[in-house]
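**Student:** The sequence and its predicted three-dimensional model are supplied below.
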Amino acid sequence: MKDDIFNNTDTKPTQRKRKGVELGYDLNLATSSSGGDTTEKSGDGPQRRLWVKNRSQDWWDKYNREDVSEDEFRKAFQMGKQTFDLICNELTASVAKENTMLRDAVPVRQRVAVCIWRLATGESLRLVSKRFGLGISTCHKLVLEVCSAIKDVLMPKYLQWPNHESIRVISSEFESISGIPNVVGSMYTTHIPIIAPKVNVSAYFNKRHTDRKQKTCYSVTVQGVVDHTGVFTDVCIGWPGSMPDDQVLEKSALYQRANGGLLKGVWIVGGSGYPLMDWVLVPYKQPHLTWTQHAFNEKIDDVLKVSKDAFSRLKGRWSCLQKRTEMKLQDLPVVLGACCVLHNICELRGEEIEPSLIVEVVDDEMVPEIALRSETSLKARDSMAHNLLHHNHAGTSFL
């Protein structure tokens, strides 16, 4: 199970040998020339000839032209041309291939475009193959290669835990949103649908989604912490969908780092699916809340809305996250991680998303078996709730 886990800090890319014949061509060992010239003959007899299947690249050529409009390009790839060029330039050293005597290598821009289009639309590999004029297995290979390059090259730059100076800015911004001091992140866990795996299928069975949708659902989890702008600062990807939020948190590298002192004196705000801890601040959950507790929960919701909205935009930009994928389970963490990195790049560069594409995330939080992990945090939360109401920072919509 651990091979499925993808943390932005401590997981190294796995090297796997992939078997199979490239579907972009056939190798014909012809012994006669009847019906057409199928061999290259010499004095030594028939020779091997490479047949390359001609495919139209008109669709991609249209978007690869300099005169394609910004709006048209953004609608297709969920980002502007300059952002796309930035990604291509940063990935060139990792994804570029050299031409061979048998065939020309797929250009970097086309490689990146295949990957981003597949993530943005969730189209089947068969349709992606037709659009880009490449073989089906070639497209599959390109998606995995580019996603792996995004993880190795772009993740350390665009998805990382903030430094001390950034922490101060984030904390100040969250306090202006909610009135709650020392908040450095908003945390949420969502589920990505998958096809039922052949191994350990019960672990990936998602009972909550199954009950809500009235059809059998399997999933993997994506836990993310975002800053005040909705940019991911930490992700943990790939644990089975049967796990509740608190168990996913305990499996994450963030949990280990926090126990090592990384989050001493600061808070990450989570929903009711998480326990109250020394560094995790959650809403009051008991029935019959006081006015002070209601008011505090309302401010907690203001912070949680930041992460929920970020996941709504993440799933809206990358439609592959909304449907069961053709990918193997072991390949999913790197692909999902690449989506988070691309989300950050788009957010940092101010790339707008069409409102119609934004996906509403649905809470199916389960209250942890041990909801209180720290008596000190219980007193600290009560004190914060009292101060918010006393200083007129708390909301009143609950009234």
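**Tutor:** Sure thing, it's come through.
**Student:** Could you use CA atoms for every contact and neighbour count after this?
**Tutor:** OK.
**Student:** can you map out the strands along the stretch 1-150 of the chain?
**Tutor:** Along the stretch 1-150 of the chain, counting by DSSP state E, counting those that start in this stretch, strands occupy 6-7, 25-28, 40-42, 45-47, 49-52.
**Student:** so which of those strands gets nearest K81?
**Tutor:** Of all the strands of the stretch 1-150 of the chain, strand 6-7 sits nearest to K81, with 29.4 Å by Cα to Cα.
**Student:** picking up where we left off before, the strands of the stretch 1-150 of the chain: which one's closest to L372?
**Tutor:** Taking the strands of the stretch 1-150 of the chain one by one with Cα to Cα, strand 6-7 is closest: 25.6 Å.
**Student:** Just the buried residues of the helix or strand containing L332, please?
**Tutor:** Assessed by DSSP states H and E, L332 sits inside helix 332-348. Across helix 332-348, burial judged by 16 or more other Cα atoms under 10 Å covers 332-347.
**Student:** all strands of the stretch 251-399 of the chain, in order?
**Tutor:** 267-269, 280-281.
**Student:** Nearest to A310 among the ones you listed would be which one?
**Tutor:** If we rank the strands of the stretch 251-399 of the chain by Cα to Cα, the stretch that ends up nearest is strand 267-269, at 14.4 Å.
**Student:** Just name whatever secondary elements the closest one is in contact with.
**Tutor:** When contacts are defined as 3 or more Cα pairs under 8 Å, 6 or more residues apart in numbering; DSSP states H and E, strand 267-269 sits against strand 183-194, strand 280-281, helix 291-317.
**Student:** Second structure for comparison follows:
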Amino acid sequence: MDPGHSLEFPLKRETEGVLLLPSINQENSNLAAFSRTNDEDFLSLDPLMDIKIEPEEFCESNEDDECSYEINSTVNEKHPQACKKEVKQERRNSHNGEKLFRSTVSPCQNFMLTDSELCCVIIAVAASRKKGKKKGSQKGRKWAKQWFIDREKFTHEKLLNELRVIEPNDFRNFVRVNGELFDELLALVAPEIEKRNTIMRDAIPVSQRLSITLQYLATGNSFEDLKFLTAVSPQSIGHIVMETCTALINCLKEYIKVPTTSQEWKQIAQDFYDQWNYPNCLGSINGKHVAIKKPDNSGSLYFNYKKFFSIVMMAVSNANYEFMMVDVGVNGRVSDGGVISYTKFGQALAGNTLGIPEPTQLPNSQKILPFVFLGDDAFGLTENVMKPYPQSALNVKRRIFNYRLSRARRVIENTFGILFSRFGVLQKPIALSPEKARIVALACCYLHNFLRKRHSRAYVTTQLVDCEDLQAGVITKGSWRDVVNEITPLPPNTTSRNATNNAKAVRETYSDFFNNEGQVSWQWKNVGAVGSANN
């Protein structure tokens, strides 16, 4: 190295940390350490060389101002193998009143500082400076907030335990299930969501994970709001909710299933006829929009005809306000009856692979008609999907058909109403990605069927759903309509206007049946006509 060779590089005064470098002592292959003590006043390279930077006087300016170091390497004439280093530190942009650092260096023996070795020193200082900046930016950060660590003091679990004993109705309102069903759900999902305690901290108990999720589904409160109730961080709540919803779907999968045998389909048809006076009906079909927050970089993909962002929930219900099929996730822009073609159910229906029974004779009639699903104007008319006659061409006969179909199809409207009124998360835009919103909505549907089967009377009261006074011809709207402002339906189908002649013939035959041998005494009063099927 040439005598008098020097290099200058910047360094923050608050630089801290340790960095390992190859030793520049040719007789020592160990690693050398660059370090700075916590008092921020001492810098050393050891065993590279004995360098000390000791402040003679301190700067009065901002401690974050940058300093520059100059390293000079000279050869000792008396000891050619020895090197004397002088380190001078001076402030950049110095001004009046600023004080300087003076550094002293003791000589190192038996080695010479080469250019490559000097570069190692510079790299060490630069890297340590960068590390010091990173540490400075994280100064004061905590691993966890203390009140999250002391979760047991502030958690909602204590309140729930009290409510379960002294106010069971309030407990049910909080998590939408009673204590017995909560324990049943807990036993089902525990194997999938339970976590182990670690030496760092105790895991959030399974019961709290389930109650947090049920509270979120029941209210739709944000994770930020729930943290004050549960003493759990919003990030953890997000993970807990998605994990528990997935577990609920997996554990309750038997509560929503499409019939697979002819006998199962016929039982559903019998229930519709007994309760809603529509023969050969296999289910009521409808779709609703589930509002979501606009997904990032999605443009208008999820923007529906009602001018908000959504995903579509398509469902088929039986006669007892229970879902037989639910499909969630089609973007809101695809918002007419064509949505059904995107579902596995719709594809199976079109491909005739649902196992639907063969056409059968109607009650008290010689007419033989196929089994059908009931939809509204959003769906196309087919041999297995009936829809109302258009309002523009109605007579008494067609109004009777529309009334009978509407009476049975109202089941799916009320099923959606119960679902949306019981689970508040569906009443406001879900602030999650479409994929996560889909999981949340599906979990609500599975819980709906679970509660409908296991706790029917408390979950679905007579006042909650629409009720019809048959003799007076008056329909009393269900109370769910007061809770839910609007459940956005699918718009009328504009792409499948041309039904086949066979489909039209099936609808016409059902219309003849309802106006003759299949009539009920109250139907004329409900359509404003008196006893004539031929008007």
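**Tutor:** Perfect, thanks for sending it. A quick note: this is a predicted structure, and the numbers were derived from the prediction, not measured.
**Student:** on that earlier part again, what helices and strands are in contact with the helix holding L332 of the first structure?
**Tutor:** strand 6-7, helix 136-149, helix 155-158, strand 232-240, helix 291-317.
**Student:** so the second one matches what in the second structure?
**Tutor:** Residues 234-247 of the second structure are where helix 136-149 of the first structure aligns, with TM-score structural alignment as the criterion.
**Student:** Check the mean deviation of that stretch from the first structure.
**Tutor:** Averaged over the aligned pairs, stretch 234-247 of the second structure sits 0.6 Å from the first structure after superposition, using mean Cα distance after the TM-score superposition for the first structure.
**Student:** Flag every buried residue along that stretch.
**Tutor:** P234, I237, I240, V241, M242, E243, T244, C245, T246, A247.
**Student:** residues contacting the closest residue to the fourth one other than its chain neighbours?
**Tutor:** This means V241 of the second structure. With sequence-adjacent residues excluded and distances taken as Cα to Cα, 6 or more residues apart in numbering, V241 of the second structure is closest to T213, at 5.0 Å. Each residue near T213 of the second structure by Cα atoms under 8 Å, 6 or more residues apart in numbering is listed here: I240, V241, T244, C245.
**Student:** at 10 Å instead, please
**Tutor:** V175, G220, I237, G238, I240, V241, M242, E243, T244, C245, V440 (Cα atoms under 10 Å, 6 or more residues apart in numbering).
**Student:** what's the answer for S166 of the first structure, then?
**Tutor:** By Cα under 10 Å, 6+ apart, the neighbours of S166 of the first structure are S172, V184, D227.
**Student:** So what does the last one match up with in the second structure?
**Tutor:** What it means is D227 of the first structure. Superposed on the second structure with TM-score structural alignment, D227 of the first structure falls opposite N318.
**Student:** Now for that match, how many residues are close by?
**Tutor:** 23 (other Cα atoms under 10 Å).
**Student:** ok, so what distance separates it from E66 of the second structure?
**Tutor:** According to Cα to Cα, to the nearest Å, N318 of the second structure stands 75 Å off from E66 of the second structure.
**Student:** quick one on the thing from earlier: adding mean neighbour count and distance to I353 of the first structure, write the strands of the stretch 1-150 of the first structure out as a markdown table.
**Tutor:** A markdown table is the format used below for the strands of the stretch 1-150 of the first structure (neighbours: other Cα atoms under 10 Å; distance: least, Cα to Cα, whole Å):
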| stretch | mean neighbour count | distance to I353 of the first structure |
| --- | --- | --- |
| strand 6-7 | 24 | 26 |
| strand 25-28 | 12 | 38 |
| strand 40-42 | 11 | 54 |
| strand 45-47 | 13 | 54 |
| strand 49-52 | 14 | 39 |
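**Student:** and those as TSV, adding distance to V248 of the first structure?
**Tutor:** Listed next are these as TSV, based on distance: least, Cα to Cα, whole Å:
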stretch	distance to V248 of the first structure
strand 6-7	12
strand 25-28	44
strand 40-42	60
strand 45-47	58
strand 49-52	48
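**Student:** Nearest to T396 of the first structure, out of these?
**Tutor:** strand 6-7 (38.8 Å).
**Student:** by contact count, what packs against the closest one?
**Tutor:** Contact here means 3 or more Cα pairs under 10 Å, 6 or more residues apart in numbering; DSSP states H and E; on that basis strand 6-7 of the first structure packs against strand 218-226, strand 232-240, helix 253-259, helix 332-348.
**Student:** name the element L21 of the second structure belongs to?
**Tutor:** Judged by DSSP H and E, L21 of the second structure forms part of strand 17-22.
**Student:** Give the buried residues for that strand.
**Tutor:** G17, V18, L19, L21.
**Student:** now do stretch 360-375 of the first structure
**Tutor:** V361, E365, V367, P368, A371.
**Student:** What is the corresponding segment of the second structure for the helix holding L332 of the first structure?
**Tutor:** Against the second structure, helix 332-348 of the first structure falls on residues 437-453 (TM-score structural alignment).
**Student:** mind listing which of the buried residues of stretch 360-375 of the first structure are in helices?
**Tutor:** Of those, none are assigned to helices by DSSP state H.
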